[in-house]
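> model the following, please.
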Amino acid sequence: MSGGNIPPEIISPVRRIGRREFDFEHQVAIMAIVNRTPNSFHDQGRTYELDRAVAACVRAVEEGADWVDIGGFAFSAAQAAIGVEEEIERVAPVVAEVRAATDAVISVDTHRPEVARAALEAGADVINDTNGLREPGLAEVAAETGAGVVVTHSLGGPGKRVFRPSYTDVVSEVGGFLRERVEFALKAGIAPDRIIIDPGHDLNKNTFHSLELTRRLEEITAIGYPTLVALSNKDFIGETIDRPQGERKEGTIAANVVAILKGARILRVHDVAATVASVRMTEAVLGWRGPVAPSHNLA
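The predicted structure follows:
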């Protein structure tokens, strides 16, 4: 929060996304990550099989996730390219089965318009694009269908190698990119209340860049659209506290709480139950919700 206690002014803070309604002035949404890829950096293919991916989505909602994000192509450049049809085969069946099982928000993590359209037809509500709507045709799919979009900063986009990414001022450059891409989205016909932004921690950024983005996140949330942060178990956390991939939960929670205080309103995470507890506590301290089970003994 800028000035310590001033929340960002959010464009259309009360939003209906899919079948759920959110008040981003007083609520943080929790997005669960489910990757149907053999090479995802955290789960290492544990949810690659269809039944495991669906079960992971349903379990995340049972643990308190408001939203599940389903991906079929990792961001990393260290992977073999896959065709559009293969990516569709990875995500659309998961979306369809999860849609039948829950009213939670479903997003598809893709930068390809054909995959986005197939996922939306299967029941997804949001396109989560780590390429910042730079793929021709993607913004048009979102505008035509009325889908929500997450506009994310990256330099190269999914599957593209960027050697030694450098910035003069990472926060101002990321902010400038997001403003430009939001303007592009609006001109393409995407409604303002369908737009979410994400500064893209660790996406073509080193640890110092991601720490600076977190430290000055209020400059990103001040853009005005609900801000999503995807910090969960990322390398900047591991390098900061010297923890391997499977031991970054506490660091992730700490970074997410800082991000909330600086205006983030959607958290993309692997560890849903722990995140739910930390977020509910943070919301209560901020005065956004009361205790769930307060004692009536005042003595």
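
> make it CA atoms for all contacts and neighbour counts henceforth
OK.

> give me the three-state assignment for the residue at minimal distance from the centre of the chain.
Residue closest to the average C-alpha location in the chain (CA atoms, centre = their mean): Arg268, at 4.2 Å. Secondary structure state of Arg268, per DSSP: H, G, I helix; E, B strand; the rest coil, is strand.

> skip the chain neighbours and tell me the closest residue to Leu213.
Leaving aside its sequence neighbours, Leu213 sits nearest to Val171 (CA to CA, 6 or more residues apart in numbering; 5.7 Å).

> show me what contacts the one you found?
Glu212, Leu213, Arg216, Leu217, Glu219, Ile220 (CA atoms under 8 Å, 6 or more residues apart in numbering).

> which residues sit against stretch 258-277?
Stretch 258-277 has contacts (CA under 8 Å, 6+ apart) with 1-2, 7-8, 24, 27-34, 60, 63-65, 214, 216-218, 221, 226-233, 249, 253, 256.

> next up, for comparison:
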Amino acid sequence: MQFANKTIDLTQPRVMGILNVTPDSFSDGGRFTNMDAALNHTKQMLDEGADFIDIGGESTRPGAADVTLEQELDRVIPVVETICREFDCVVSVDTSKAQVMTEAVKAGAGLINDIRALREPGALQAAKQADVAICLMHMQGKPRTMQHNPEYGDVVADVLSFLQERVLECEKVGISRDKIILDPGFGFGKNQQQNYQLLACLQQFDQMRLPLLVGMSRKSMLGNVINRDTKQRLAASIAAATVALMQGAQIIRVHDVAETVDAIKIIQAVKAI
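Predicted coordinates:
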């Protein structure tokens, strides 16, 4: 798949390293708001085997406060510019704002990762004009309220239907399918049972014949089962990633890159038999 000027083979599982340049993200808020810290962490994740660095300037944890356009631009764009200049990797920008998408791609980003699936004003046109890869994620509600009693008729069918609809909307404005990645949105407007129903049935997303990105790293859907806080969820994160990869997920979005890369090597050894 083409990501700006870089091609990545998604027939092999790939790792997306998380770089939150926010003060309030659920797991690592405040750790990488300094440029030196962000660059050092980027280098570490790339050395450990990440193919993508996903940069987010607005926390999307449940209950998170909104961030202004100016705040997000100030947080994200200098980091995107510097990483694209210093490192050979695909930079992904985790945003729903059209102007942030536009400026991040100008700065070198090769992937727009939108939790709102290009539903914000101007986002579809901005993504079309940017002419880079796009990840469309399913979310019910908004980050501030999304975990307040989410309801579905059939969570797998409903998420599939939503993503199919968003792909059609992309195609209507001229975004080709070969630029689209899908994300079922674990933890975004789903309760515990709904998250695990999605994970158990992830293979059903193969019917869309588009690359699948999943992000469960350190999330509460894991912590609630093992009764551990965010810093003690590594084993659970690897287990969830393994389940997803065995069902065909192509990109795993994680905090712990080295350990996820090791898990992928074992999965590939099993699949090679």
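
> hmm, back to that, if I look at the equivalent of the residue nearest to the centre of structure 1 over in structure 2, how far off is Asp94 of structure 2?
Under the alignment (TM-score structural alignment), Arg268 of structure 1 maps onto Arg253 of structure 2. According to CA to CA, to the nearest Å, Arg253 of structure 2 stands 12 Å off from Asp94 of structure 2.

> next: Ser217 of structure 2.
16 Å.

> cool, Lys265 of structure 2 as well?
27 Å.

> the more surrounded of these two?
Asp94 (27 against 12; other CA atoms under 10 Å).

> any idea how far the equivalent of the more buried one over in structure 1 is from Gly246 of structure 1?
The pairwise alignment with structure 1 assigns Asp94 of structure 2 to Asp109, based on TM-score structural alignment. Between Asp109 of structure 1 and Gly246 of structure 1 the computed distance is 23 Å (CA to CA).

> one more: Ala124 of structure 1?
Per CA to CA, Ala124 of structure 1 is found 29 Å from Gly246 of structure 1.

> repeat for Leu120 of structure 1
Counting by CA to CA, the gap between Leu120 of structure 1 and Gly246 of structure 1 amounts to 32 Å.

> which one's more surrounded, these two?
Each of Leu120 of structure 1 and Gly246 has its neighbours counted (other CA under 10 Å); Leu120 has more, 24 against 10.

> the more buried one -> structure 2?
Matched to structure 2 by TM-score structural alignment, Leu120 of structure 1 sits across from Val105.

> confirm that Gln193 of structure 2 sits in a helix.
Yes. Under three-state DSSP, Gln193 of structure 2 sits within a helix.

> could you find the closest non-adjacent residue to the equivalent of it over in structure 1?
By TM-score structural alignment, Gln193 of structure 2 lines up with Phe208 in structure 1. Ranked by CA to CA, 6+ apart and with sequence neighbours excluded, the top spatial neighbour of Phe208 of structure 1 is Phe236, at 7.7 Å.

> how many neighbours does the aligned residue in structure 2 for that neighbour have?
Alignment note (TM-score structural alignment): Phe236 of structure 1 maps to Met221 of structure 2. By other CA under 10 Å, 22 other residues sit near Met221 of structure 2.

> mean shift between the helix or strand Met221 of structure 2 falls within and structure 1?
Using DSSP states H and E, Met221 of structure 2 sits within helix 220-226. Once fitted to structure 1, helix 220-226 of structure 2 is off its aligned match by 1.0 Å on average (mean CA distance after the TM-score superposition for structure 1).

> what comes up buried for that helix?
Buried residues in helix 220-226 of structure 2, counted by 16 or more other CA atoms under 10 Å: Ser220, Met221, Leu222, Gly223.

> residue ranges for the helices of structure 2, please.
Using DSSP state H, the helices of structure 2 run over residues 35-47, 69-86, 98-106, 123-130, 155-172, 192-200, 220-226, 234-246, 257-271.

> the second one - contacts with which helices or strands?
Contact here means 3 or more CA pairs under 8 Å, 6 or more residues apart in numbering; DSSP states H and E; on that basis helix 69-86 of structure 2 packs against helix 35-47, strand 52-56, strand 90-94, helix 98-106.

> tell me the one among the contacts of Val171 of structure 1 nearest to Ala191 of structure 1.
Ile220 (19.8 Å; CA to CA).

> now which residue in structure 2 aligns to the closest one?
Aligning on TM-score structural alignment places Ile220 of structure 1 opposite Phe205 in structure 2.

> not counting sequence-adjacent ones, nearest residue to that match?
Once flanking residues are discounted, Phe205 of structure 2 sits nearest to Leu160: 7.0 Å by CA to CA, 6+ apart.

> residues near that neighbour, how many?
Residues lying near Leu160 of structure 2 (other CA under 10 Å) number 19.
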